[in-house]
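>>> Requesting a structural model of the entry that follows:
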Amino acid sequence: MKLAASGGALTPEERRAAEAVDAERLFALLADVIAIESVANRETPAQQRVAKEMRAIGLETDVWEIDFERLRRHPAYTADVDRRDGLGVVGTMGRGEGRTLILNGHIDVVPAGEVARWTHPPFELTQRGGRLFGRGVVDMKGQLCSAVEAARALREAGVELAGALQVQSVIGEEDGGSGMLATIERGHTGDGAIVVEPTEFVIAPAQAGALSFRLTVPGLAAHGALREEGVDPVEKFIPIFQRLRTLEAERNRDVADVLFRGEALPFALTMGRLRAGIWPSTVAESLVVEGRYGVAPGEELAGARRALEGAVAEAASGDAWLRDHPPTVEWTGAQFAAARTDESDPVVSALAGAVQSLGGTEPRVGGVRYGADMRLLVNQGQVPTVLFGPGDVRRSHRPDESIHAEDLVDTARILAVTAIRFCGLLASGSPARELPDRV
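Prediction:
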């Protein structure tokens, strides 16, 4: 995205805030958090660094230990790792007498994998050719630092918001959203939210859901030299695989939601891991498939599950062995519901207006295929939410993750202007309120 040099139709306060964005400070914070390997259950040092920055720029900062024993009893809790401890971090500014805008990002990252496959060290911020490299620059430490910098720029510019701006740094997004759920349960909600996902500057008021499943196809073990005396579950899986591909095509035909039209496969059904057998010269006793099942906004999850279970049962009904030894489907791990916000909501219009004023062109509005913490804000917190941020999700979860450096700076400017338009300005002469820390 190229921001217009003129700054478009900005008010004096908006212009001051946009001009107060400090790229060097943004990148310095990002370098610090990139250096912290904040994978699942190891996010606390990174959260402490973000909280320190929030306090330094004058935000009311709430830092708390998440009670996972209690949180696990919540019906929306779906973490697919054994969560033990972690911090929630929320920084707030503004008078709190108008609308509250949330800027949300997650601090956790996926593992770097084989470090030898990286050109640059994954946990060291590297700048080259106008791009930043490092695990999390796209997903999504880079955008989170842009949100923090937006708040700092508003303070630096002397902007007093009538409402409130919250910057939320959450853990556990990659494994089910436990940090987002804990933040909502803490009481940190608002009138609108922007989750700073890498949407390539597309405003996304809709996200698909994704349900994890485990399919087990039974077989009958036999010595490899006597293969005909066994039942090969790999062979039995073939018609099930074909029926699931047909189900996927059916579910992606004539997509109702306009925000997903034009996408080749918005609600994909992926069978990502297959395991069978215990020994090369033994017919496998069973085959286990673990996969991801895309669901549409507004779709009833129970109905979606029944459709997959029914497709498996239908395929199995044509085989004598599987009729007597039916495959089983289990719903395990992360269960990401879909989410939708109306395109006419004020958070959408405020963000779109800020992008257009700073960039000179009308932003594209669309849906994203992947699950995100947006679903919890919308479905549990009742907060109208959009996904928006720089970067291409295709560059995340892989070696040499990278993003255009200037895009992060532009994002901070957009978020600062959006906050002014959504939250409003404190009337002239109204005293500012000092906000204490909560720890």
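>>> Could you use CA atoms for every contact and neighbour count after this?
Noted.
>>> Now Ala352: closest residue in space that isn't a chain neighbour?
Nearest residue to Ala352 in three dimensions, chain neighbours excluded: Pro363, at 6.3 Å (C-alpha to C-alpha, 6 or more residues apart in numbering).
>>> quick one: Leu101 is in a strand?
Yes - per DSSP: H, G, I helix; E, B strand; the rest coil, Leu101 lies within a strand segment.
>>> tell me the contacts of it?
Going by C-alpha atoms under 8 Å, 6 or more residues apart in numbering, Leu101 touches Gly163, Ala164, Leu165, Gln166, Gly190, Asp191, Gly192, Ala193, Ile194, Ala419, Phe422, Cys423.
>>> So the third one is in contact with Asn104, correct?
Looking back up the chat, that one is Leu165. No - contact criterion C-alpha atoms under 8 Å: Leu165 and Asn104 do not qualify, at 10.7 Å.
>>> residues in contact with stretch 270-282?
Residues external to stretch 270-282 that are found in contact with it (C-alpha under 8 Å, 6+ apart): 221-225, 227, 233-234, 283-293.
>>> try stretch 23-38
Applying C-alpha under 8 Å, 6+ apart, the contact partners of stretch 23-38 are 43-46, 49-50, 53, 107-109, 123-125, 134-137, 141-142, 145-146, 149, 409.
>>> on that earlier part again, looking at the contacts of stretch 270-282, which are in strands?
Among these, DSSP state E puts Ser286, Leu287, Val288, Val289, Glu290, Gly291, Arg292, Tyr293 in strands.
>>> how about those in JSON lines, adding neighbour count and distance to Asp319?
Below are those laid out as JSON lines (neighbours: other C-alpha atoms under 10 Å; distance: C-alpha to C-alpha, whole Å):
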{"residue": "Ser286", "neighbour count": "22", "distance to Asp319": "16"}
{"residue": "Leu287", "neighbour count": "21", "distance to Asp319": "16"}
{"residue": "Val288", "neighbour count": "21", "distance to Asp319": "18"}
{"residue": "Val289", "neighbour count": "18", "distance to Asp319": "19"}
{"residue": "Glu290", "neighbour count": "19", "distance to Asp319": "22"}
{"residue": "Gly291", "neighbour count": "20", "distance to Asp319": "23"}
{"residue": "Arg292", "neighbour count": "20", "distance to Asp319": "25"}
{"residue": "Tyr293", "neighbour count": "20", "distance to Asp319": "24"}
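>>> compare with the first, here's sequence two:
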Amino acid sequence: MDERLSLLLHEVEERENELLKLLSDLVAFPTLSPPARNTSKAQAYVANTLQAMDFTIDTWDLYPGDPVVVGTKQGQHPDQSKSLIINGHVDVAAMEESEKWEYPPFDCTVTKENIYGRGVADMKGGMAGALFALKLLHKAGIEPAGNIHFQSVVGEEVGEAGTKSCGEKGYMADLALVVDTSDCQIQGQGGVITGWITVESPTTFHDANRRSMIHAGGGVYGASAIEKMMKMISALQELERHWSVIKSSPGFPPGSMTINPAVIEGGRHPAFVADRCSLWITVHYYPEEHYEDVIQEIEEHLFQTAKADPWLKNHLPQFSWGGTSMIEEKGEIFPAFSVDHNHSGVQSLAQAHQLIHQTTVDYSMSPTVTDGGWLAEAGIPTVLYGPGKLAQAHAVNESLERNQLLQFTKTMVAFLYEWFQQPKRGG
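Okay, the predicted model is just below:
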């Protein structure tokens, strides 16, 4: 091992208290989402931390009270060297008043084995480890040859794509590293899109008309939107089962492409036949698919089902897909992405992991979603790699293994130390 790198890795251990203080500072900001609109102070802290390492700061409001921060350090030889995006979010999962926390959620409680606090696993631990690694390299005078962008985004917990806005601002790189919860595995992910399906009658009938609508000789051409939605749900279940037979993807258990009927809203009063019903669904899809194609497949299947029904064929279902916020629009999109094992940056990360953990890294597909999909959607090779177990994300008494945070930080030091010197060639 390079002697200079060896000294840096030893320094991570010697200065663990500084790493824990950085994480503690981040956790102390109550950036719960929802309610959101509360990350300004946390983002100012991140911006100040980056500025102290000679990063220039670009910031804009995704929503009032929720700014995005991108720190950029210009490389010494940007035209000949590879650029990198490090991405993470400062918002954390919401909490309920009824939750019984044994540890104060916004104070880091450090034991011999674990660190407790809201966001330590998802994903302020990853943010702290990456920032601390950059800090050690900067203090050692080790500067990147290519440009480095550190994206501290907001809104990930509620589908508000702060990361997407970074791409819209023009931030690109040769590799994007999302330091979100992955238990220090190199991961890609499937995608998620939500949608609303609505069945609506142009006429509202009093409940007394129901007999005339459903019995022979009644003569009233009408239907309950709730009952017709039952046909749509049945059709979705058929399509879901069909997918489980014909679709598969490496790294996912069979049948992982699913359609969840999550919320249903319908009717106006017991004295009326329901004239409107809306179903909110969540669709998980494989990286080989694109959400626009998935949407088309669902709509075509439901249209065919509706056309076989005497009433629905004249009152076809309506659709509303995705959205920029679960809070503002009741909708979200998380694109899927796969990891290119042959990418030189991915291989460098795998080598850094093996150096620190003394075992080969596990490649897998995350069963959940992150902002990494928006980076991949922008055409950037993307990888998910961060500390924390998924079971702890959003959990009461959320925790992170202390040793894993230390090992992750060392891995970041080793990876960045090598990356800073990479020439711009190959993939």
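>>> Let me see the ranges of the helices in the second structure.
3-14, 16-27, 40-51, 125-139, 162-168, 210-214, 225-246, 291-307, 344-357, 372-377, 402-419 (DSSP state H).
>>> With distance to Ile57 of the second structure and mean neighbour count added, can I get these in TSV?
TSV is the format used below for the helices of the second structure (distance: least, C-alpha to C-alpha, whole Å; neighbours: other C-alpha atoms under 10 Å):
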stretch	distance to Ile57 of the second structure	mean neighbour count
helix 3-14	26	14
helix 16-27	18	20
helix 40-51	7	19
helix 125-139	15	23
helix 162-168	13	20
helix 210-214	64	15
helix 225-246	46	17
helix 291-307	33	15
helix 344-357	25	20
helix 372-377	20	24
helix 402-419	20	23
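>>> Turn those helices into JSON lines, columns for distance to Pro387 of the second structure.
Written out in JSON lines, the entries for these read as follows (distance: least, C-alpha to C-alpha, whole Å):
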{"stretch": "helix 3-14", "distance to Pro387 of the second structure": "16"}
{"stretch": "helix 16-27", "distance to Pro387 of the second structure": "13"}
{"stretch": "helix 40-51", "distance to Pro387 of the second structure": "19"}
{"stretch": "helix 125-139", "distance to Pro387 of the second structure": "6"}
{"stretch": "helix 162-168", "distance to Pro387 of the second structure": "20"}
{"stretch": "helix 210-214", "distance to Pro387 of the second structure": "58"}
{"stretch": "helix 225-246", "distance to Pro387 of the second structure": "31"}
{"stretch": "helix 291-307", "distance to Pro387 of the second structure": "28"}
{"stretch": "helix 344-357", "distance to Pro387 of the second structure": "12"}
{"stretch": "helix 372-377", "distance to Pro387 of the second structure": "15"}
{"stretch": "helix 402-419", "distance to Pro387 of the second structure": "6"}
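>>> Glu113 of the second structure: which of these is closest?
helix 402-419 (5.5 Å; C-alpha to C-alpha).
>>> so what secondary structure elements neighbour that closest one?
Secondary-structure packing of helix 402-419 of the second structure (3 or more C-alpha pairs under 8 Å, 6 or more residues apart in numbering; DSSP states H and E): helix 3-14, strand 114-116, helix 125-139, helix 344-357.
>>> what's the counterpart of the residue nearest to Ala352 of the first structure in the second structure?
With the correspondence set by TM-score structural alignment, Pro363 of the first structure lines up against Val361 in the second structure.
>>> and if you look at Leu181 of the first structure?
Residue pairing (TM-score structural alignment): Leu181 of the first structure is matched to Lys164 of the second structure.
>>> can I assume its match is in contact with Leu375?
Yes - here Lys164 of the second structure reaches Leu375: they are 7.1 Å apart, a contact under C-alpha under 8 Å.
>>> what about the second structure, which of the contacts of Leu101 of the first structure hold up?
Retained in the second structure (both residues aligned by TM-score structural alignment, their matches' C-alpha atoms under 8 Å) from the contacts of Leu101 of the first structure: Gly163, Ala164, Leu165, Gln166, Gly190, Asp191, Gly192, Ala193, Ile194.
>>> residues near the fifth one, how many?
Right, the one you point to is Gly190 of the first structure. For Gly190 of the first structure, the count of nearby residues is 20 (other C-alpha atoms under 10 Å).
>>> Contacts only, for Glu13 of the first structure.
Going by C-alpha under 8 Å, 6+ apart, Glu13 of the first structure touches Ala157, Val159.
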